[in-house]
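Engineer: show me how the following folds:
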Amino acid sequence: MPLPRDPLAAAAIPFLPTTCRADDGRPAALLAPPASRAAAAAAAASASVDAGLRLLPARPGGGLGGAQEWGASTDAASVELRRAPSPAPSPSPFAAPPKASPLLAPPHVVRPLPSTPQPSHDPQVAAPVNPLHRHSWRAYGLVTAGGAALLVMTAAFAVYCRAKKVGTVRPWVTGLSGQLQRAFVTGVPSLKRSELEAACEDFSNIIGSTANCMLYKGTLSSGVEIAVVSSLISSKNDWSKECESQYRKKISSLSKVGHKNFINLLGYCEEENPFTRAMVFEYAPNGTLFEHLHVREAENLDWMARLRISMGIAYCLEQMHKLNPPVVPRSFSSTTIHLTDDFAAKVSDLDFWNGTKGSDSVTEGCTMLDTESIVHQYGIILLEILTGRVPFPEQDLPLEQWASIYFEGKMPLAELMDSSLGSFPEETARALCDVARSCIDPDPSKRPRMAQVAAQMKEITAVGPEGATPKVSPLWWAELEIMSAEAT
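Structural biologist: Below you'll find the predicted structure:
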């Protein structure tokens, strides 16, 4: 029988006296069973090496077991001796016969002699292949192949879905997640007309209009206010390919800005029945800069509020001009500057396009204003903020020409400034007038860039980007997640 691996088990198994016989059949020695595994292995190995004997172990029932080959016994003995921590034998619980002399193990580790492997006739000698290993490798291969196939199918489906979507609009990089991120099919979330209809009270809450679109105010179920700009075109037959191209270019350009002093694009609506092309924006509830400067019913702006507004506009335009290509508002004046509850400026660009629909001017609308023109317009707005005068009065000189009287030294500063301001720091006011004068230079090549204007304004006013941004940012993203999930 094979030697047990556990030392306690080896000591507990009763061994019967074992007779070792030589090849000629004579008894060689009567071996008493040892109590430890190490002694048993040493004795068996010594007997096999010295006499080349065949060991016949006795079974627990008293009979002799089948003969084992010499090579197998020496291998087992060598393995057991390597594992045994101490080769010292312990007292045996069995009494040895009087004429038998026990074999002592040699002081060195017995190694098997090289021999030619003998064929074994015992079916237990050859270790059978474990079927569990074969099945585990087969299962591992099936799982790997299935995972690879699933990955390929997922990638193919993603490519197919991407090809089905419109590729003219680049993704809007945000930190959003969940349903809203999955709803980004063209860079911004696509919203349902029914949701916008409910938010805008069946599109009855009109707050403005242009030559080609209508502006509505809406309120989401969470109480967050939005602005919806919808095209006046109500038939697909009147919506040309040029209109569709400009509509998508508009979404693309607006989605790149993402500035805190900009009326950011929140989503769009595109449906065929009824025909709808609309854009959803943030809503600034405190009116426009034009209203606060020139309408008596509006709240008057103090000196610090005017400085903060002028700096917010400058920082926003600087960011828009840094983009590649630069994003230029299609129309830019004090009427397109909206104010938040805390009187922070919000630059807007709500028109779909400039020009008449279907004409060449539609596709060329984005080139009607360039960065130099925007710098000039900023100078005009800055003069509005300082003087409180409208750019084009009905019975007086245009603001630019009227201010040139001061620039020529023919008008005192006190007469130039808005009388409703009361007292103001004259040195700061003069420096701001110099910035406005450089912006409205008749030669566009001599006008500063918006980055230079913003740097000069910051040095004069000491108002940084954080001081010019709105203090309140409504949490409209959670509501948009729900609306986007329903739209998909």
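Engineer: switch to C-alpha atoms for all contacts and neighbour counts from now on
Structural biologist: Noted.
Engineer: now what about stretch 300-316, what contacts it?
Structural biologist: 259-262, 292-293, 343-347, 378, 382, 385-386, 421, 424, 450, 453-454, 457-458, 461, 463-465, 467-469 (CA atoms under 8 Å, 6 or more residues apart in numbering).
Engineer: neighbours of residue 400, how many?
Structural biologist: 17 (other CA atoms under 10 Å).
Engineer: how close does it get to residue 389?
Structural biologist: Distance of residue 400 to residue 389, computed by CA to CA, to the nearest Å: 10 Å.
Engineer: again with residue 395
Structural biologist: 12 Å.
Engineer: neighbour count: the two, which is higher?
Structural biologist: residue 389 (20 against 6).
Engineer: what about the more buried one, which helix or strand?
Structural biologist: Using DSSP states H and E, residue 389 maps to neither a helix nor a strand.
Engineer: list the contacts of it.
Structural biologist: Applying CA under 8 Å, 6+ apart, one finds that residue 389 lies in contact with 293-294, 399, 418.
Engineer: now the buried members of those residues.
Structural biologist: 293, 399, 418 (16 or more other CA atoms under 10 Å).
Engineer: next up, for comparison:
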Amino acid sequence: MLSRVNHKNFVNLIGYCEEDEPFNRMMVFEYAPNGTLFQHLHVKEMEDLDWSARMRIIMDIAYCLQYMHHDLNPPVAHSNLNSHNIFLIDDYAATIADISFLPQDSSKSKSSGNNELVHSTLPPLADVEINVYCFGILLLEIISGKLQYSEEQGCMHGWLTNLQAAKYLNDKRSINYMIDPTLKSFKNNELDLICEIIQECIQPDPRQRPTMKDITSKLREVIAISPDQAIPRLSLLWWVELEILSIEAT
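Structural biologist: Model prediction:
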């Protein structure tokens, strides 16, 4: 599954280790020196992201999801899209990681009378509509700096359905209260568009949600970052990856 996704904003799988004695299974991914989006939004010791950096990250994620949903046949949906799985590389470009195709405890089995394994029904796989919903939640997390879940506010989904939050999304005069207090400035036209897209992404009926192609097109009209501009700068550790690939080839 990972080998099918070949996009500059998707974390590259470099190789894997498979040993039987001692038993060992390990996957090797490209290094992301600036940690995760979650850390920069919620860990005080990490460097704060300004508005332009957050808009760049939003576009990086959008272009990658558009590629996964529309350029691949069949489409590939991310299995757990959240800020923990968004990694930032040298120039703070965002790269999406997906290493949880088989969720923990999702497959349980029991032994039947004839000693055959009867597997319980697996939960439905992630699909593109769920990705769009998660992208909307991720947008809200990026602009508000709020955790998707905390003991104080509960789940962000519940916060969204709260009338006060709905007011923030619709009333431009109140929208400033949503903004992450660590942000020193922001662009009103970009914020208005993001709030509009959030509303569209979190529609209860998946059929009413926009596609990632629609979302990317709308974002690009206001946030003028092209796909070429979203491509990450070449990592300073490119030679390490090249060396590993060269050894693998020989």
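Engineer: tell me the helices in structure 2, going along the chain?
Structural biologist: 37-42, 51-66, 128-144, 156-161, 163-170, 188-201, 212-222, 227-230, 238-249 (DSSP state H).
Engineer: make TSV out of those helices and add distance to residue 86 of structure 2.
Structural biologist: Conversion of those to TSV gives the following (distance: least, CA to CA, whole Å):
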stretch	distance to residue 86 of structure 2
helix 37-42	6
helix 51-66	8
helix 128-144	10
helix 156-161	18
helix 163-170	25
helix 188-201	18
helix 212-222	17
helix 227-230	14
helix 238-249	20
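Engineer: between those helices, which gets nearest to residue 21 of structure 2?
Structural biologist: Nearest to residue 21 of structure 2 among the helices of structure 2 is helix 238-249 (21.0 Å), distances taken as CA to CA.
Engineer: which position in structure 2 pairs with residue 421 of structure 1?
Structural biologist: Matched to structure 2 by TM-score structural alignment, residue 421 of structure 1 sits across from residue 183.
Engineer: skipping its backbone neighbours, what lies nearest its match in space?
Structural biologist: Spatial nearest neighbour of residue 183 of structure 2, excluding adjacent residues (CA to CA, 6 or more residues apart in numbering): residue 50 at 6.0 Å.
Engineer: show me what that neighbour lines up with in structure 1.
Structural biologist: With TM-score structural alignment as the criterion, residue 50 of structure 2 matches residue 302.
Engineer: report how many residues lie close to that match.
Structural biologist: 12.
Engineer: any idea how far it is from residue 407 of structure 1?
Structural biologist: Taking CA to CA, one finds residue 302 of structure 1 at 24 Å from residue 407 of structure 1.
Engineer: please apply the same query to residue 414 of structure 1.
Structural biologist: Taken as CA to CA, the span from residue 414 of structure 1 to residue 407 of structure 1 is 13 Å.
Engineer: and what of residue 433 of structure 1?
Structural biologist: From residue 433 of structure 1 across to residue 407 of structure 1, the span is 8 Å (CA to CA).
Engineer: so these two - more neighbours on which side?
Structural biologist: When residue 433 of structure 1 and residue 407 are compared on other CA under 10 Å, the one with more neighbours turns out to be residue 433, at 23 against 15.
Engineer: tell me if I'm right that the more buried one and residue 383 touch.
Structural biologist: Yes - if you go by CA atoms under 8 Å, residue 433 of structure 1 and residue 383 touch, sitting 7.3 Å apart.
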